[in-house]
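K.L.:
sequence and predicted model, in that order:
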Amino acid sequence: WQDNVDVKWRDMSYDDAREYCNTMQLAGYDDWRLPKLSTLKRIVVSENYPMTIVNVFETSDSEYYWSVSSYQKKYAWMISFRDGSVEYYHKTDTNYVRCVRDYSPSQ
């Protein structure tokens, strides 16, 4: 998971978010991508109120974050790190992004 200041201060359109993740070079890795909605849901701690994301992240904001998961052609799913709500937004709207990469134990 990406955990730098960009997750709090960068909002962008869906296409820009995908490009941002696909070209990101962070922590010596260049295989970052925009996460699926199901992946984003796994880091929301729904037992807390207000809901939070897991506390391993140093940087976050309680806003909506893009997923790569589309709804129809012009929309994509997002999740709020404030309350865990899931919405779809037009892909030209701007929201936050937290990139992910696959992890293997040998890394």
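P.N.:
Cool, the structure landed. Note that the coordinates shown come from a computational prediction; the quantities given were computed from them, not determined experimentally.

K.L.:
please make it C-alpha for all contacts and neighbour counts, starting now.
P.N.:
OK.

K.L.:
show me what contacts the residue nearest to residue 52 when sequence neighbours are not counted?
P.N.:
Of all residues not flanking residue 52 in the chain, residue 45 sits nearest, at 5.3 Å (Cα to Cα, 6 or more residues apart in numbering). Counting by Cα atoms under 8 Å, 6 or more residues apart in numbering, residue 45 touches 51, 52, 53, 54.

K.L.:
same thing but 10 Å
P.N.:
By Cα atoms under 10 Å, 6 or more residues apart in numbering, residue 45 lies in contact with 51, 52, 53, 54, 55, 81, 83, 84.

K.L.:
for the biggest helix by length in the chain, packing partners?
P.N.:
Criterion DSSP state H: the longest helix present in the chain is helix 14-23. With contacts defined as 3 or more Cα pairs under 10 Å, 6 or more residues apart in numbering; DSSP states H and E, helix 14-23 has these neighbours: strand 11-12, strand 64-71, strand 75-80, strand 95-96.

K.L.:
one more structure, for comparison:
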Amino acid sequence: MSKIVFVLCFVFTIANTDQIRLDIKEVVLDTQRQLIWQDNSDCKKVKKTWKEAIEYCQNLDFFGYRDWRLPYIEELFYILDKTRIDVAINKSFQNVTSDDYWSSSDIYGGGIWMENEFCKWKR
């Protein structure tokens, strides 16, 4: 059985501060690591299997970029906020859920996802 998880895509950028939300653009900029995170309503409602999530990000045309991808599991930890209980994602993000999020990290043909601060693997 395939696990269906929420999709959170991002793309590389160049800048120099921390994680800030651009409300009008529906993105969160991580300027320390030079990442742009999608933060629109799709982040709460788009549920995909691992392979579908990879394809969704590869086909995403958003915020003027077309080179989106699923984050590596390590990159999901950049947005983790251990001080939060239900949704352990940085409060710069507005469109979050307490459900799981896929990473592009691959183990033996299956994906790894983040469930709050814990990583899990599913083939």
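P.N.:
Cool, the structure landed. All values derive from a computational prediction rather than experimental measurement.

K.L.:
which part of structure 2 matches the longest helix of structure 1?
P.N.:
Mapping helix 14-23 of structure 1 onto structure 2 (TM-score structural alignment) gives residues 50-59.

K.L.:
any idea how far stretch 6-26 of structure 1 is from the middle of the chain?
P.N.:
Relative to the mean C-alpha coordinate of its chain, stretch 6-26 of structure 1 is positioned 9 Å out (Cα atoms, centre = their mean, to the nearest Å).

K.L.:
so for it, first residue to last residue, what's the gap.
P.N.:
Start and end residues of stretch 6-26 of structure 1 are separated by 11 Å (Cα to Cα, to the nearest Å).

K.L.:
pull out the buried residues from that stretch.
P.N.:
With burial defined by 16 or more other Cα atoms under 10 Å, the residues of stretch 6-26 of structure 1 counted as buried are 7, 8, 11, 12, 13, 14, 17, 18, 20, 21, 22, 24.

K.L.:
pull the most distant pair out of those.
P.N.:
8 and 22 (18.5 Å; Cα to Cα).

K.L.:
which position in structure 1 pairs with residue 90 of structure 2?
P.N.:
Match for residue 90 of structure 2 (TM-score structural alignment): residue 54.

K.L.:
that match against residue 84, yeah?
P.N.:
No: with contact defined as Cα atoms under 10 Å, residue 54 of structure 1 does not reach residue 84; the gap is 11.9 Å.

K.L.:
isn't residue 19 of structure 1 up against residue 34?
P.N.:
Yes: between residue 19 of structure 1 and residue 34 there is a contact under Cα under 10 Å: 8.8 Å.

K.L.:
circling back: which position in structure 2 aligns with the residue nearest to residue 52 of structure 1?
P.N.:
So, by TM-score structural alignment, residue 45 of structure 1 is matched to residue 81.

K.L.:
mind checking how far its match is from residue 44 of structure 2?
P.N.:
Taking Cα to Cα, one finds residue 81 of structure 2 at 18 Å from residue 44 of structure 2.

K.L.:
still on that earlier bit, among the contacts of residue 45 of structure 1, which recur in structure 2?
P.N.:
Contacts conserved in structure 2 for the contacts of residue 45 of structure 1, counting by both residues aligned by TM-score structural alignment, their matches' Cα atoms under 10 Å: 51, 52, 53, 54, 55, 83, 84.
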